[in-house]
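K.L.:
Pasting a predicted model and its sequence here:
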Amino acid sequence: MRNAVGFYWTLPVPWAGFTELPKDIDEAAKASRTIRYQRELIRRYAKEHNLRLVAEEAFLEIKPDRGSEYVLDALRSAEKICREKNAQLLYVGFSEVHGWRGHGPLEAWVGRAGIDVDELYPDEIEVDGAKFDPHAHFGIWRKRQYEWSAKKQERVSLAKEEALKLRETGETYRDIAFRLNEANIRSATGKLWTEDMVRHLLHQAET
């Protein structure tokens, strides 16, 4: 029985509050349907091909709309485990279907990796008792991401209006950040407000 390492990745979704990924793989799978799908697909593949999964690594990208070279550190960590355990790396090749959810830096790394890497086709499978179709899932995600991006200026205007009102009542920048977050008034990127972000926002409103 040969050893294998599963590598799973996903994008953050700031507008849904998904900006962090637990280090524990099972907790990461609970936090992200995409990670959960990859974990299930690779675990099934390993079982069917008599592979022993000796490690599973999950990575959360830094931007909601693209893969980045930050993935290389995570891949080097997985590569080290592969070398130590004489294992092959398994990952899901999302871009195999209509070119969606591709990851240029990851795919370039695979092309020059000095270890055995197996790219799995993103088949539709049953996850948690229901069919999971990656193509349909990411199609919905892209639509919601587009809608979120289209309302960026609207979010900024609302935040400025509320922040100015609060500032006029004597609230500190820190208090304003707390109030905006409490009211679920998101920043342009979807991140929670901080004292410095509010200061910058109000400085822009004054110039």
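P.N.:
Here it is on my side, so go on.
K.L.:
can we go C-alpha only for contacts and neighbour counts from here?
P.N.:
OK.
K.L.:
burial measure for D24, as a count.
P.N.:
Using other CA atoms under 10 Å, D24 has 11 neighbouring residues.
K.L.:
ok, it - contacts?
P.N.:
Applying CA atoms under 8 Å, 6 or more residues apart in numbering, one finds that D24 lies in contact with no residue.
K.L.:
and the gap between it and L41?
P.N.:
Distance of D24 to L41, given as CA to CA, to the nearest Å: 18 Å.
K.L.:
Likewise for A108?
P.N.:
23 Å.
K.L.:
higher neighbour count, these two?
P.N.:
A count of neighbours by other CA under 10 Å puts L41 above the other of A108 and L41, at 22 against 10.
K.L.:
Is it correct that that one is in contact with I125?
P.N.:
Yes. If you go by CA atoms under 8 Å, L41 and I125 touch, sitting 7.4 Å apart.
K.L.:
So the residue nearest to Q38 when sequence neighbours are not counted: helix, strand or coil?
P.N.:
Computed as CA to CA, 6 or more residues apart in numbering, the closest residue to Q38 that is not its neighbour in sequence is Y8, at 6.1 Å. The three-state assignment at Y8 reads strand, by DSSP: H, G, I helix; E, B strand; the rest coil.
K.L.:
try this one next to it:
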Amino acid sequence: MSGAYVGFYWTLPVNRIGFRHLPRDAAAAAAVSTTIRYQRALTHRYVLALEGRLEGRLLGEIAFMDTRPDRATAAVHEALDRVSELTGGRRAALIHVAFDERSWRDNRYLVDHLRTLDIERIPLSPEPIVLDNQRLDPVQHFTDWRERETEAMAALRLDAYAGLRAVLADVPEGAGRWRVIAERLNADGITTVRGGRWTPENVRKLAGRLPQGS
């Protein structure tokens, strides 16, 4: 164990509510994301338990949001490359919460790239802690989040189908039809099935596979 550490906290975007970016500063990121706040609190507790202090041991913190809302990607490599910048070349271990222990948010890209960089990894087991004066059980937290997200995405999908169907019926065939439809949908505040903005290309694709009677 190196005696010096970098905390690494990551989450996924939620496109339907416009949550697509994190502040670069870890404290600011924790203020807007419960998942980041949980990981940061668990990391601080671990480091404090070693010597009762953070200063001099936690050399830096990285908050990272992946590019896809449903899975980890290799985009984490760029975030991990910041470790040497934060430590000034000093040898340090990276602390992260091992969500994959419970089959949540597995991130093999993180593990593989740390091995490539020859950085020691300290995986913390995801366990309940007191956060914001309340007990946060990550099992229940992620279960509740998935249920809410499933319901919200189903509603978004139905709204997108209905909106697209209505505009398709109103805009005649012809050059530039997909662009006109995308502009109309965006102007009306109707989002795609994932909560994003329409483009001529995603209008064309969804129109070709639009369910009948939905």
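P.N.:
Received it, and whenever you're ready, just let me know what you need. Computed from a predicted structure; not experimentally measured.
K.L.:
Report the TM-score for the pair.
P.N.:
The TM-score (TM-score structural alignment, normalised by the length of structure 1) is 0.79; 197 aligned residues with a CA RMSD of 3.0 Å.
K.L.:
The longest helix along structure 2 vs structure 1, mean deviation?
P.N.:
The residue-count maximum for a helix in structure 2 (DSSP state H) belongs to helix 138-170. Helix 138-170 of structure 2, aligned to structure 1 and superposed, deviates on average by 3.1 Å (mean CA distance after the TM-score superposition for structure 1).
K.L.:
what about that helix, distance to the chain center?
P.N.:
18 Å (CA atoms, centre = their mean, to the nearest Å).
K.L.:
what's it packed up against?
P.N.:
On a contact count with 3 or more CA pairs under 8 Å, 6 or more residues apart in numbering; DSSP states H and E, helix 138-170 of structure 2 meets helix 177-187.
K.L.:
Next, the angle from the helix or strand just after the helix it packs on to helix 177-187.
P.N.:
Next helix or strand after helix 177-187 of structure 2 toward the C-terminus (DSSP states H and E): helix 200-208. Angle of helix 200-208 of structure 2 versus helix 177-187, following axes from the mean of the first three to the mean of the last three CA atoms, to 10 degrees, is 100 degrees.
K.L.:
Check the mean deviation of helix 200-208 of structure 2 from structure 1.
P.N.:
Between helix 200-208 of structure 2 and the aligned residues of structure 1, the post-superposition mean distance stands at 6.4 Å (mean CA distance after the TM-score superposition for structure 1).
K.L.:
Residues contacting that helix, please?
P.N.:
Residues contacting helix 200-208 of structure 2 (CA under 8 Å, 6+ apart): 164, 178-182.
K.L.:
show me what contacts the spatially closest residue to R157 of structure 2 that is not a sequence neighbour?
P.N.:
Using CA to CA, 6+ apart and skipping the chain neighbours, the partner closest in space to R157 of structure 2 is V193 (4.4 Å). By CA under 8 Å, 6+ apart, the contact set of V193 of structure 2 is 153, 156-161.
K.L.:
For the residue mapped onto V193 of structure 2 from structure 1, give its distance to E20 of structure 1.
P.N.:
Aligned by TM-score structural alignment, V193 of structure 2 pairs with A188 of structure 1. Noted for A188 of structure 1: a distance of 18 Å to E20 of structure 1, by CA to CA.
K.L.:
now swap in L202 of structure 1 and tell me
P.N.:
Look at L202 of structure 1 and E20 of structure 1: by CA to CA, they are 28 Å apart.
K.L.:
again, but for I176 of structure 1
P.N.:
24 Å.
K.L.:
Ok, H98 of structure 1 next?
P.N.:
Taking CA to CA, one finds H98 of structure 1 at 28 Å from E20 of structure 1.
K.L.:
Compare those two (neighbour count), which wins?
P.N.:
E20 (17 against 9).
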